[in-house]
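Student: Curious how this folds, go ahead:
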Amino acid sequence: MDINVKPKTATPTALDRVIDRPSRAEAEAAVRTLIAWAGDDPDREGLLDTPRRVADAYREFYAGYDEDAGKILETTFSEVGGYDDIVLVRDIPFNSHCEHHMVPFIGKAHIAYLPHDGVVGLSKLARVTDVFARRLQTQENLTAQIIESVNEAINPRGAAVMLEAEHMCMSMRGVRKHGSSTITHRFTGVFAEDRQEQDRFFALVRAGR
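Tutor: So this is what the prediction gives:
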């Protein structure tokens, strides 16, 4: 049975339309086709159950299409003893898939904000990272989606997001430069306006390394 899916996000995306998902059988048939395209026999013993496993893995890899970042961040806390300085969660591990080659990129996210209306549970920032990472992505777009969700949900005085990742499309294919790292960052509010706040953010991210 076809399933109509509209990705749920806290902010508008290019996927602002209804997607007709193929059936499970169609998905598994597509995997068999790709196995044959790669040069192997989808009917040999070791590959017979691979289409089912790949379909299961895709449900996990791309679970973010069925999750809502806004709902994850909707609960905030105002009783923080007047605390109004930087809140930073750093070294949040994530893995995503490049939308150009559908191979992984793996890295860490660092998310900070200056409270205004309240604070959010620290684990929520990690969960929001996963919501957007578990989709076909570019690192630039992933950076923007995370910070826009934080801004929309908790209305901070400023927010900062930095991602560091290794892209398998660069390590495993093409130029094959293993170990190279891509860094993206974005600032809003006070962080965008004040270079000293940016420097503080970078210093906290690097502290203890």
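Student: alpha carbons only for contacts and neighbour counts from here, please
Tutor: Noted.
Student: Spatially central residue in this structure, please.
Tutor: Among the residues of the chain, residue 133 comes closest to the average C-alpha position under C-alpha atoms, centre = their mean, at 1.9 Å.
Student: distance between the ends of stretch 178-198?
Tutor: This stretch, stretch 178-198, spans 30 Å end to end (C-alpha to C-alpha, to the nearest Å).
Student: which residues are contacting it?
Tutor: The set of residues that contact stretch 178-198 without belonging to it, under C-alpha atoms under 8 Å, 6 or more residues apart in numbering, is 139-140, 143-144, 147, 156-167, 170-172.
Student: In that stretch, which residues are buried?
Tutor: Of the residues in stretch 178-198, those scored as buried under the neighbour-count criterion (16 or more other C-alpha atoms under 10 Å) are 184, 185, 186, 187, 188, 189, 190, 191, 197, 198.
Student: Also this sequence, please, to line up against the first:
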Amino acid sequence: MDAIADRETKLDPALEAATDLTPAAPHDRPSRADAEDAVRTLLRWIGEDTGREGLRDTPRRVVDAYREMFGGYDLDPEEALGRTFEEVSGYDDIVLLRDIEFSSHCEHHMVPIFGKAHVAYLPDQRVLGLSKIARVVDIFAQRLQTQEAMTAQIARTIDETLRPRGVAVMIEAEHMCMSMRGIRKQGSTTTTTTLTGLFRSDAAEQTRFFNLVQRHS
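Tutor: This is a model prediction of the structure:
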């Protein structure tokens, strides 16, 4: 059985700064040549020969990979939510998107995080396209992250854009900084949650959310 560390995050003041990740302006970024030189420096630092055949194109490949893996800095999650829909025929119950798989990178060691996000909200006359929720998860995952901050960022974006009666986000993830280095505890899983609105104030709604997620886990 996985060892599970449960930590609940509820958009408290301590996370306000973490939930505001404004990308650096383009003119503040180093050039591609600078980035490739930095990769060469790291390769030399670990003791490699950057001139050998297998590593000659590695700086270029690493920069290409970083552009893809960290593309979330160039995207606006609120814009990604796009239009909302008001023709819901009076539907006002939980909308839940479960098991949204993602990969991210830890901001402390820049090693991978692999996990699943479960995102729910209680509509207030408007609903979102389901693919938009998954897109928001991807945008925040494609940035350097802590799991706690990412959980709060997803909830806050949906809450501020849609203005529903409540948002609930649960993330379950394995951190390679625990599996590959340090204590090397493979299979250890961390669970974080952020609750807003009725999901935070109403114990019955909290229970319904957790039961719906766990029922299909």
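Student: so stretch 65-83 of the second structure matches what in the first structure?
Tutor: Aligned by TM-score structural alignment, stretch 65-83 of the second structure falls on residues 57-75 of the first structure.
Student: distance of the residue mapped onto residue 137 of the second structure from the first structure from residue 69 of the first structure?
Tutor: Residue 137 of the second structure maps onto residue 129 in the first structure when the alignment is built from TM-score structural alignment. Here residue 129 of the first structure is placed at a distance of 9 Å from residue 69 of the first structure (C-alpha to C-alpha).
Student: same check, this time on residue 110 of the first structure
Tutor: For residue 110 of the first structure, the distance to residue 69 of the first structure under the criterion C-alpha to C-alpha works out to 17 Å.
Student: Looking at those two, which one has more neighbours?
Tutor: Remark: of residue 110 of the first structure and residue 69, residue 69 carries more neighbours, 26 against 23, as counted by other C-alpha atoms under 10 Å.
Student: Looks like that one contacts residue 134 (just checking).
Tutor: No - contact between residue 69 of the first structure and residue 134 fails when scored by C-alpha atoms under 8 Å: they sit 11.9 Å apart.
Student: Tell me which stretches of the second structure form helices.
Tutor: Using DSSP state H, the helices assigned to the second structure run over residues 32-45, 58-69, 77-81, 130-141, 147-162, 176-179, 198-201, 203-215.
Student: Show where the last one falls in the first structure, residue numbers please.
Tutor: Residues 195-207 of the first structure are the counterpart of helix 203-215 of the second structure, counting by TM-score structural alignment.
Student: shouldn't residue 62 of the first structure be in contact with residue 134?
Tutor: Yes - between residue 62 of the first structure and residue 134 there is a contact under C-alpha under 8 Å: 4.5 Å.
Student: quick one: which of these two has more around it?
Tutor: More neighbours sit around residue 134 than around the other of residue 62 of the first structure and residue 134, counting by other C-alpha under 10 Å; the figures are 23 against 19.
Student: which residues touch that one?
Tutor: With contact set as C-alpha under 8 Å, 6+ apart, residue 134 of the first structure has these partners: 60, 61, 62, 63, 64, 65, 95, 96, 97.
Student: quick one: residue 132 of the first structure from residue 167 of the first structure, how far?
Tutor: Note on residue 132 of the first structure: its distance to residue 167 of the first structure, by C-alpha to C-alpha, is 16 Å.
Student: now residue 155 of the first structure
Tutor: Plainly put, residue 155 of the first structure is 32 Å away from residue 167 of the first structure if you go by C-alpha to C-alpha.
Student: between those two, who's got more neighbours?
Tutor: Remark: of residue 155 of the first structure and residue 167, residue 167 carries more neighbours, 25 against 19, as counted by other C-alpha under 10 Å.
Student: can you pull the buried residues of stretch 165-183 of the second structure?
Tutor: Of the residues in stretch 165-183 of the second structure, those with enough neighbours to count as buried (16+ other C-alpha under 10 Å) are 165-178.
Student: Tell me which of those residues fall in strands.
Tutor: Among those, the members falling in strands (DSSP state E) are 166, 167, 168, 169, 170, 171, 172, 173, 174, 175.
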